Each structure stands twice: as structure tokens, then as C-alpha cells.
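Student: Just the structure for this:
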Amino acid sequence: MDPTALAFATALVSAMATQTWSDARAAVLAVWRRRKAEAETETVAADLDLAHERVLSAGETGHPETVEAVVDVWQGRVQELLLDHPELAADLREVLTTTLLPMLDKARADRARSIIMTGTSRDSSTFNQVAGDQHHHHG
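Tutor: Below is the predicted model of the structure:
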């Protein structure tokens, strides 16, 4: 799974519970319109509205598993978009960093930013992976 899809879906669903949801919705639909047919974009708009309602309802009734299910659905949708149109990855990252993350409180933004990265170094090779602050661990 593309880490952009996970971070984007997490931030998107978190933004659904904010007062600025309409701005997030518009930014997401703008990316979708760049490569999809208008009829499909209308379907995505309706699906975003339904997801927004589910997230708000889950927040009111205390059902975090519903929110996680919505994240899973949108992670799949974003992954599918990236598979069909990998050139949209930069556009999605831009919407993520300039629109979605600034809408969120620190805890939700940090959650969306946290991406688990794994790597393996063999023999005497060395590599660095950086996603935020860099820390060196030798072992």
C-alpha cells in the first residue's frame, strides 16, 4: 500500500469532522477531476458526503471502529487512483500538506503524518530513511 494513500485517507477522514470540511472536500475533488471522468467525480463527491455523515454520526455515538472503516475505504480509493494515475501522487501530497493537515488538531495531524517505514541493510552497507526528524540507531 502506498504510504501516501494511508496518510491521505487518515487526514481526509479526520478532516471530515472539522468545521472546514467543505474546503477539504473541494480540494480532494479537484484532484479527482484531473484524471477521472466527470460522472465518476460526481460519484466520489456523493461518497465523500456519505462518509462525512458516517464520521459525524460515529463521533456522536462513540463508534471509532466506524471511523477506521471509513479510513480503510478511502485508503483503497486513493490507492486505486494512484495505481491508475501515478502522476497524481504529487498533487495528493500537496493537498495533504497544504489543505488537510492544517485543518487538524496536532494529535490528528501527527497521526496522519506517522508512517511506518522498514528497511534492511546487509553486509556493511548503510542507508538512512527519514520521515521528519532523523535519529540514528546502530545495531
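Student: going forward, measure contacts between C-alpha atoms and count neighbours the same way
Tutor: Fine.
Student: can you pull the buried residues of the longest helix anywhere in the chain?
Tutor: Secondary structure of the chain per DSSP state H: the longest helix is helix 38-61. Within helix 38-61, the residues that qualify as buried by neighbour count (16 or more other C-alpha atoms under 10 Å) are 41, 44-45, 48-49, 51-52, 54-55, 58.
Student: all helices of this protein, in order?
Tutor: Applying DSSP H to the chain gives helices spanning 3-15, 21-35, 38-61, 64-84, 89-95, 101-103, 106-113.
Student: would JSON lines of the ones you listed with distance to His136 be doable?
Tutor: As requested, the helices of the chain are arranged in JSON lines below (distance: least, C-alpha to C-alpha, whole Å):
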{"stretch": "helix 3-15", "distance to His136": "22"}
{"stretch": "helix 21-35", "distance to His136": "36"}
{"stretch": "helix 38-61", "distance to His136": "39"}
{"stretch": "helix 64-84", "distance to His136": "31"}
{"stretch": "helix 89-95", "distance to His136": "26"}
{"stretch": "helix 101-103", "distance to His136": "27"}
{"stretch": "helix 106-113", "distance to His136": "20"}
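Student: next up, for comparison:
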Amino acid sequence: MTAGSALVGAMATDGWQQARAAVVDWWRRRRPDAADDVGSELETLRTQVLGAREQSDTDTEQALAGAWCLRLQQLLNEDPALAAELRRLLDEHLAPARSEDEQAQGRPVIMKTEAHDSSRVFMAGRDQHITGS
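Tutor: Reported below is the predicted structural model:
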């Protein structure tokens, strides 16, 4: 899921051309016969993503990311050994091309707590509003 979202997120940035080149190169090494088509599809997808952002259409943007998540998942289902290479592509090219806000959304949050006796614990990954006593 992260790779598809990172791919779509990178499309609206100044680093898109470098990220696109890395994706097409990665694809060329895996499926040489489909690499040129993937490059063309990425350009079409970028136009759609930019249009969705211009219209503040997050549903369309999420759907486009979902479509690429499925496509990448199918590739991994066919060849699970590609997972490490896809992770490297994500870490080295796609994630750095995203905006700082989008990069923060993709980071895992690990929270641990321990409560004893009558204590209470309130944890949140974002905003938290507590009412009552």
C-alpha cells in the first residue's frame, strides 16, 4: 500500500521526473516488455493526480493510489522476491520525492504504555479531545 500511495504522492512534486525515471527503470529490469507502457501510464496518472489535487478531490487521488497498490501487489504475488527491491525503490526514490506532510503520514507510530492500579492512559496518534472527569 505504501508504495502505491508514495508513487501518487510523488507525482505532484518537483522530484517527480527523477522518481518516474527510477520507477520506469525498476519496471524495465522486472518486466522489460511493459516498461514503456508503464512510463506512459505514469504520465497519464500524473495528469489525473494533478487535476484531482487542483479540485481538492481526495477520493479520486485515493482511488488512483489504490489502483497502483493493486498493480504492485499483483507483481509481488507473481514474484515475492521483488518485495525487497520495491522497498528500496520506495525508500530511495518515492518517499523522498513526497512532501514533508505526506512523508510524515507514511511513518509508523509505535506507542507503548503501562497502567497500574486506578491509573488511566490516553493515547492518540493525532489530535485527542478528552471530556468528562
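Student: thinking again about what came up before, pick the one among the buried residues of helix 38-61 of the first structure closest to Phe8 of the first structure.
Tutor: Nearest to Phe8 of the first structure among the buried residues of helix 38-61 of the first structure, counting by C-alpha to C-alpha, is Leu48 at 13.6 Å.
Student: quick one: that closest one and Arg25 touch, right?
Tutor: Yes: with contacts counted by C-alpha atoms under 8 Å, Leu48 of the first structure reaches Arg25, the gap being 7.3 Å.
Student: Show me what Gly51 of the second structure lines up with in the first structure.
Tutor: Superposed on the first structure with TM-score structural alignment, Gly51 of the second structure falls opposite Ser57.
Student: any idea how far Thr113 of the second structure is from Glu54 of the second structure?
Tutor: Thr113 of the second structure sits 41 Å away from Glu54 of the second structure when distances are taken as C-alpha to C-alpha, to the nearest Å.
Student: actually Glu43 of the second structure, sorry about that
Tutor: 17 Å.
Student: try Arg30 of the second structure
Tutor: From Arg30 of the second structure to Glu54 of the second structure the distance is 34 Å (C-alpha to C-alpha).
Student: can you check Thr47 of the second structure too?
Tutor: 11 Å.
Student: and Asp91 of the first structure, what does it touch?
Tutor: For Asp91 of the first structure, the contact set (C-alpha atoms under 8 Å, 6 or more residues apart in numbering) comprises Val31.
Student: switch the cut-off to 6 Å
Tutor: Residues touching Asp91 of the first structure, when contacts are defined by C-alpha atoms under 6 Å, 6 or more residues apart in numbering, are absent altogether.
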